[in-house]
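Enquirer: below are the sequence and a predicted model for it; my questions follow.
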Amino acid sequence: MSAADTPSSSAKSAVRKAADKSARTRAREFALQAIYQHLVGRNAPVDIDTFTRDLAGFHKADSVHFDALLHGCIAEAAAMDALITPRLDRPLAELSPIEHGVLWIGAYEFQHCLDVPWRVVLNECIELAKSFGGTDGHKYVNGVLHQLASQLRPAEVAASPATRGPSRKPAP
């Protein structure tokens, strides 16, 4: 085997990363792709669902979470947009469909997936934006969803150690 035949360490890392993805992470990835089809193509949710389930790798995704995200986001599109819009620095129509879809997923999970910690929702959405979105889209998603988390899960955000100020010991 020559050096050209051996996978590079970055290729090995990419394979390992793909293998390490949780079923819910995969569900979010497929849901984003499906939501994109809805936002761009205005395809019917049932058609999108059928098409997405036939994609390679879908069997490794949490299909229940995928269903909740896809059908929940589309059914509650107006409500998701109403939550997101006040936090935007531009009209909603100017968002990329990827950022729009990621924000829907984040808003939906903050409201309906209370078993998922807010930081996990935030981090997963940032990763989605990094993987599928534009160069700095993840920074925008982070800013919007962080504000949304403070509104939708105030007690959980307040209790999070990283969001509190530095701990100070009382003076002796």
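Expert: Nice, thanks for sending it over.
Enquirer: contacts and neighbour counts: CA atoms only from here.
Expert: Fine.
Enquirer: and the longest helix along the chain, what other elements does it pack with?
Expert: Of all the elements of type helix in the chain, the one with the most residues (DSSP state H) is helix 23-41. On a contact count with 3 or more C-alpha pairs under 8 Å, 6 or more residues apart in numbering; DSSP states H and E, helix 23-41 meets helix 45-53, helix 63-75, helix 97-112, helix 118-132.
Enquirer: got JSON lines for these, with mean neighbour count and distance to residue 91 too?
Expert: Compiled in JSON lines, these are given as follows (neighbours: other C-alpha atoms under 10 Å; distance: least, C-alpha to C-alpha, whole Å):
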{"stretch": "helix 45-53", "mean neighbour count": "15", "distance to residue 91": "25"}
{"stretch": "helix 63-75", "mean neighbour count": "19", "distance to residue 91": "19"}
{"stretch": "helix 97-112", "mean neighbour count": "24", "distance to residue 91": "11"}
{"stretch": "helix 118-132", "mean neighbour count": "20", "distance to residue 91": "19"}
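Enquirer: try this one side by side with the last:
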Amino acid sequence: MATRHQVRQAVITLLYTHEMDTFNEDFASEYFAEQKIKNEQKNFAETIFGGVLENIDNIDEKINSYLSSFKLAELGAMERAILRLGAHEILAQTCEARVAISEAVALASEFGSTNGVKLVNGVLDNIAKDKNPVASAAVDTKEFYENLSAIQESLKPKEPRNSRIPKESGFKKSAKSGPASKTAPKKPPKRARKDDTRKDEK
């Protein structure tokens, strides 16, 4: 079963295809089935996807009010989709503002750049503070990237214990040679000393 983060990834994909004019209901159904998004999670995805489209003019206006040097239309389509989803979740209160921003920042780190992460974090935090001026909901991006690096490191495949060839060397084990031996190679026998040879001759 898909997680809420995977559901949001799917919604971002649908928003992107919708803006590219390649979206249709058959595509959405096939995509949900492929991503194993069904039942409650599918309803959640359809609700927030429909909510963004229904309120897109108000969402874009809110986002643009916190963009100074450029406007939403000048961003990449994927960043627009992430901002729209995050803004909708904050404004419609589908979840806590901190959760909405954290999810949007994670999506921006997966699909965008470092600058995109900062932009998404800053804009959505301003929208959240406008909605509820009591406290900031911004994500600590330094802490976020530290945690992200740790997660990515833990997901790296571990090298087999019996492999003595470093990955960067470019060498490969022969398919015919079979598995590498776990025992160390035997040392060659020592040469007999001259005096030992004489003793044998006697």
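Expert: Sure thing, it's come through. Just so it is clear, the model here is predicted, and its values are computed rather than measured.
Enquirer: before we move on, back to that, can I get the helices and strands packed on helix 23-41 of the first structure in a markdown table with distance to residue 34 of the first structure?
Expert: Listed next are these as a markdown table, based on distance: least, C-alpha to C-alpha, whole Å:
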| stretch | distance to residue 34 of the first structure |
| --- | --- |
| helix 45-53 | 6 |
| helix 63-75 | 7 |
| helix 97-112 | 9 |
| helix 118-132 | 13 |
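Enquirer: before we move on, back to that, mean deviation, the longest helix of the first structure versus the second structure?
Expert: Superposed on the second structure, helix 23-41 of the first structure shows a mean distance to its aligned partners of 1.1 Å (mean C-alpha distance after the TM-score superposition for the first structure).
Enquirer: equivalent range in the second structure for that helix?
Expert: In the comparison with the second structure, helix 23-41 of the first structure aligns to the range 3-21 (TM-score structural alignment).
Enquirer: helix or strand: which one has the nearest residue to residue 67 of the second structure once chain neighbours are set aside?
Expert: Distances taken as C-alpha to C-alpha, 6 or more residues apart in numbering place residue 123 nearest to residue 67 of the second structure, at 7.3 Å, with adjacent residues excluded. Secondary structure from DSSP states H and E places residue 123 of the second structure in helix 114-131.
Enquirer: that helix vs the first structure, average offset?
Expert: Looks like 1.1 Å for helix 114-131 of the second structure (mean C-alpha distance after the TM-score superposition for the first structure).
Enquirer: so which elements touch that helix?
Expert: helix 56-64, helix 77-92, helix 97-111.
Enquirer: name the surrounding residues that touch it.
Expert: With C-alpha atoms under 8 Å, 6 or more residues apart in numbering as the test, helix 114-131 of the second structure has contacts from 62-63, 66-67, 79, 82-83, 86-87, 90-91, 97, 101, 104-106, 108-109, 135-139, 141.
Enquirer: and with 6 Å instead?
Expert: For helix 114-131 of the second structure, contacts defined as C-alpha atoms under 6 Å, 6 or more residues apart in numbering pick out 66, 105, 108, 109, 136, 137, 138.
Enquirer: now do the contacts for the third one.
Expert: To tie it back to what came earlier, the one meant is residue 108 of the second structure. Taking C-alpha under 6 Å, 6+ apart, one finds residue 117 in contact with residue 108 of the second structure.
Enquirer: what lines up with it in the first structure?
Expert: Checking TM-score structural alignment: residue 108 of the second structure goes with residue 129.
Enquirer: what about residue 53 of the first structure, distance to residue 46 of the first structure?
Expert: Relative to residue 46 of the first structure, residue 53 of the first structure is positioned 11 Å away (C-alpha to C-alpha, to the nearest Å).
Enquirer: sorry, back to before: ok, the contacts of helix 114-131 of the second structure vs residue 44 of the second structure, which is closest?
Expert: Among the contacts of helix 114-131 of the second structure, residue 105 lies closest to residue 44 of the second structure (C-alpha to C-alpha), at 19.7 Å.
Enquirer: how about the closest one: what's its closest non-neighbour residue?
Expert: residue 117 is the one closest to residue 105 of the second structure (C-alpha to C-alpha, 6+ apart), at 5.5 Å.
Enquirer: show me what the one you found lines up with in the first structure.
Expert: So, by TM-score structural alignment, residue 117 of the second structure is matched to residue 138.
Enquirer: same check on residue 76 of the second structure?
Expert: That one, residue 76 of the second structure, aligns with residue 96 by TM-score structural alignment.
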